[in-house]
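S.K.: One predicted model, sequence on top.
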Amino acid sequence: MVFKAAAIQMCSGVDPARNVESMTRLVRDAAARGAIYVQTPEMTGAVQKDRPGLMAVLRDEESDLVVKAAADLARELGIHLHIGSTAIKLDDGRIANRAFLFGPKGEKITSYDKIHMFDVDLDNGESWRESAVYRPGEWAVVADLPFGKLGFGICYDVRFPHLFRAEAMAGAEILTTPAAFTKQTGEAHWEILLRARAIENGAFVISAAQAGVHEDGRETFGHSMIVGPWGKILAAAGGTGEAVVIAEIDIQAVKACRAKVPNLKNGREFSLEAAPVLAKGGVTV
């Protein structure tokens, strides 16, 4: 099957209602251009580094503004709408960084909570401790859709290839990594990581991103991208501002690529054994 997929690039602020307005406008644009699968970035609902400020605007899944708007949009436009993620308030006082996939009848097909937490001190002085605020997910997800099988990831997950390998081994033909990559790490690694995940799994990779200087002062890398299973960039946005990135996805290309390089079939189980330590003179110790 051949279909059009879109990655929506945003620069979300601290107000979920305004972000929903931007999301709605961009999703409508993508659908008008023929996209039947549309993906938004990580933290579509709010980019807010101030924890009290974020907690003040959070809602649970049942009342979340992004969730409600996305279900309505998917139904109205007759598309599959993938909210890359939005922050969802949990009963234990923490937050889920949660992706949602809605079908063309407005139904929630599945959700996915970001598994890997970005806890790091960067060279430029920025410090991130996602695990202090967010509850990590525990389940990988693959959704069987009319146009192909879709595997889920969010942002930092892209640095953990075993997640996407597990999804590809479960049949995923399209891998997703919506993100809010920092400018510093994005400049160094974003394109390389996306192309690597596509090549090593013989899969399409679709990555909608946050882009530019946000209302809370952080700066994200942008460059929303769709990559083919041979590692070719099919479509990409720039590093700032809103964008709608669209490419044609031919699922048969996945089968062809995996036939040429059958590494998913050729992989073998193995054990890791530490080599003996040799002292001076070649004596094993």
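M.R.: Nice, thanks for sending it over. Please read all numbers here as calculations on a predicted model, not as lab measurements.
S.K.: From now on I want contacts and neighbour counts done on CA atoms only, so please keep to that.
M.R.: OK.
S.K.: The closest residue to Gly238 other than its chain neighbours: how many residues sit nearby?
M.R.: Closest residue to Gly238 apart from its sequence neighbours, by CA to CA, 6 or more residues apart in numbering: His223 at 4.9 Å. Residues lying near His223 (other CA atoms under 10 Å) number 26.
S.K.: show me the contacts for His223.
M.R.: His223 sits next to 209, 211, 236-240 when contact means CA atoms under 8 Å, 6 or more residues apart in numbering.
S.K.: Which of the three states applies to it?
M.R.: Three-state call for His223 (DSSP: H, G, I helix; E, B strand; the rest coil): coil.
S.K.: Tell me which other helices or strands the top helix by length along the chain touches.
M.R.: Among the segments of the chain that qualify as a helix by DSSP state H, the longest is helix 183-201. Helices and strands touching helix 183-201, by 3 or more CA pairs under 8 Å, 6 or more residues apart in numbering; DSSP states H and E, are helix 161-169, strand 204-207, strand 219-221, strand 225-227, helix 263-266.
S.K.: try this one next to it:
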Amino acid sequence: MNPNKRTDADQARFKVAAIQMLSTPSVADNIDSARRLIADAVAQGAQLILLPEYWAIMGHSESDKVGHAEALGSGPIQDFMAGIAQQHRIWLIGGTLPLVAPEPDKVLNTTLVYNPSGERVGRYDKIHLFGFTKGEESYDEARTIVRGSEVVAFDAPFGRVGLSVCYDLRFPELYRALGQCAMIVVPAAFTYTTGQAHWEILLRARAIENQCYVLAAAQGGKHQNGRRTWGHSMLIDPWGEVRAMLAEGEGAVVGELDPHKIADVRASLPALQHRKL
């Protein structure tokens, strides 16, 4: 047998990567970091790459991103994403970037998807806006973000990919509305407090109940603005097992999707067929 000959099973597999960042208030610096980390993931064979939430700007204040909001289809952040996808011939799910919103002094927190030709093939505006107060720690995304309203998925070479962002993770009805997916993505900037308590539990739950892969790309560490994010970017398989993970700091979490794993899990435990509600 030729050891270099790829089997049908090998050909069905697809490498994906979650990029973990420590984004700063500088869009230019963040683009440079993303370019370097994407190149590293490509060197490891990644064919689809996910950036984290707020990858392009993590400002000193929540309102800083308003000044960097781009109109759909125009701007340095979008130009970079389209160009890097085309350059490396990859599928790129662009975490989130601030898009111009219909309300003054606010943005849409938007995920854009690019195919290997650099064409935009998907858009999702984050639906659930994070709010949390505990002691001196307080966040309220609704002050600067207009929520989206549409559930979005797109077709990749290995199957359907469902889009979600960070706080969406706590709302399982969103993932049911996506239908049956081969993979769900979760770009995020979970706080250290909430991430330590719930991040992995929620990600594994979404993988188990939807019997699909979950790819989560996070912000991970202490930022220039003083905020500390939880990190722990990871790839989880349809049985709920963590296949790859990076706890903190910059890096690329690279792993392989196996469509046969999805089929085996759904055949042995046909929970999706047993749904009554």
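M.R.: In hand now; what should we look at? Model, not experiment: these values are computed from the prediction.
S.K.: now what about the TM-score between them?
M.R.: The TM-score (TM-score structural alignment, normalised by the length of the second structure) is 0.92; 265 aligned residues with a CA RMSD of 1.2 Å.
S.K.: Could you check which residue of the second structure pairs with the residue nearest to Gly238 of the first structure?
M.R.: Counting by TM-score structural alignment, His223 of the first structure lines up with His232 in the second structure.
S.K.: go on, Ala99 of the first structure?
M.R.: Per TM-score structural alignment, Ala99 of the first structure is aligned with Thr111.
S.K.: Would you mind giving the helices and strands packed on helix 183-201 of the first structure as JSON lines with mean neighbour count and distance to Ile95 of the first structure added?
M.R.: Formatted as JSON lines, those follow (neighbours: other CA atoms under 10 Å; distance: least, CA to CA, whole Å):
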{"stretch": "helix 161-169", "mean neighbour count": "19", "distance to Ile95 of the first structure": "22"}
{"stretch": "strand 204-207", "mean neighbour count": "30", "distance to Ile95 of the first structure": "22"}
{"stretch": "strand 219-221", "mean neighbour count": "22", "distance to Ile95 of the first structure": "21"}
{"stretch": "strand 225-227", "mean neighbour count": "29", "distance to Ile95 of the first structure": "27"}
{"stretch": "helix 263-266", "mean neighbour count": "12", "distance to Ile95 of the first structure": "35"}
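S.K.: any chance of the ones you listed in JSON lines, with distance to Cys155 of the first structure too?
M.R.: Formatted as JSON lines, these follow (distance: least, CA to CA, whole Å):
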{"stretch": "helix 161-169", "distance to Cys155 of the first structure": "12"}
{"stretch": "strand 204-207", "distance to Cys155 of the first structure": "9"}
{"stretch": "strand 219-221", "distance to Cys155 of the first structure": "12"}
{"stretch": "strand 225-227", "distance to Cys155 of the first structure": "13"}
{"stretch": "helix 263-266", "distance to Cys155 of the first structure": "23"}
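S.K.: Just give the nearest non-adjacent residue to Ile127 of the second structure, would you?
M.R.: Nearest one to Ile127 of the second structure, counting by CA to CA, 6+ apart, is Gly148 at 4.4 Å.
S.K.: Touching, that neighbour and Leu108? I think so.
M.R.: Yes: counting by CA atoms under 8 Å, Leu108 is a contact partner of Gly148 of the second structure at 7.4 Å.
S.K.: what touches both of those two?
M.R.: Residues touching both Gly148 of the second structure and Leu108 (CA under 8 Å, 6+ apart) are 125-126.
S.K.: which of those two has more neighbours?
M.R.: Under the criterion of other CA under 10 Å, the comparison of Gly148 of the second structure against Leu108 puts Leu108 first, with 25 against 15.
S.K.: what does the host helix or strand of the more buried one contact?
M.R.: Taking DSSP states H and E as the criterion, Leu108 of the second structure maps to strand 107-114. For strand 107-114 of the second structure, the surrounding residues in contact (CA under 8 Å, 6+ apart) are 65-66, 69, 81-82, 85, 91-101, 120-126, 144-148, 163, 165.
S.K.: Those in helices, which ones?
M.R.: Checked against DSSP H, the contacts of strand 107-114 of the second structure include these in helices: 81-82, 85.
S.K.: Considering those, which possesses the most neighbours?
M.R.: Within these, neighbour counts (other CA under 10 Å) peak at Ala85, which reaches 26 neighbours.
S.K.: Map it onto the first structure.
M.R.: Using TM-score structural alignment, Ala85 of the second structure lines up with Ala74 in the first structure.
S.K.: Can you name the residues that contact that match?
M.R.: Counting by CA under 8 Å, 6+ apart, Ala74 of the first structure has contacts 80-81, 102-106.
S.K.: gap between it and Glu62 of the first structure?
M.R.: Per CA to CA, to the nearest Å, Ala74 of the first structure is found 17 Å from Glu62 of the first structure.
S.K.: which residue packs closest to the aligned partner of Glu70 of the second structure in the first structure, ignoring adjacent ones?
M.R.: Counting by TM-score structural alignment, Glu70 of the second structure corresponds to Arg59 in the first structure. Leaving aside its chain neighbours, Arg59 of the first structure sits nearest to Lys89 (5.3 Å; criterion: CA to CA, 6+ apart).
S.K.: One more: Gly231 of the second structure?
M.R.: Spatially, and ignoring its direct neighbours in sequence, Gly231 of the second structure is nearest to Gly220 (3.5 Å; CA to CA, 6+ apart).
S.K.: The one you found looks like it's in a strand, true?
M.R.: Yes: secondary structure of Gly220 of the second structure (three-state DSSP): part of a strand.
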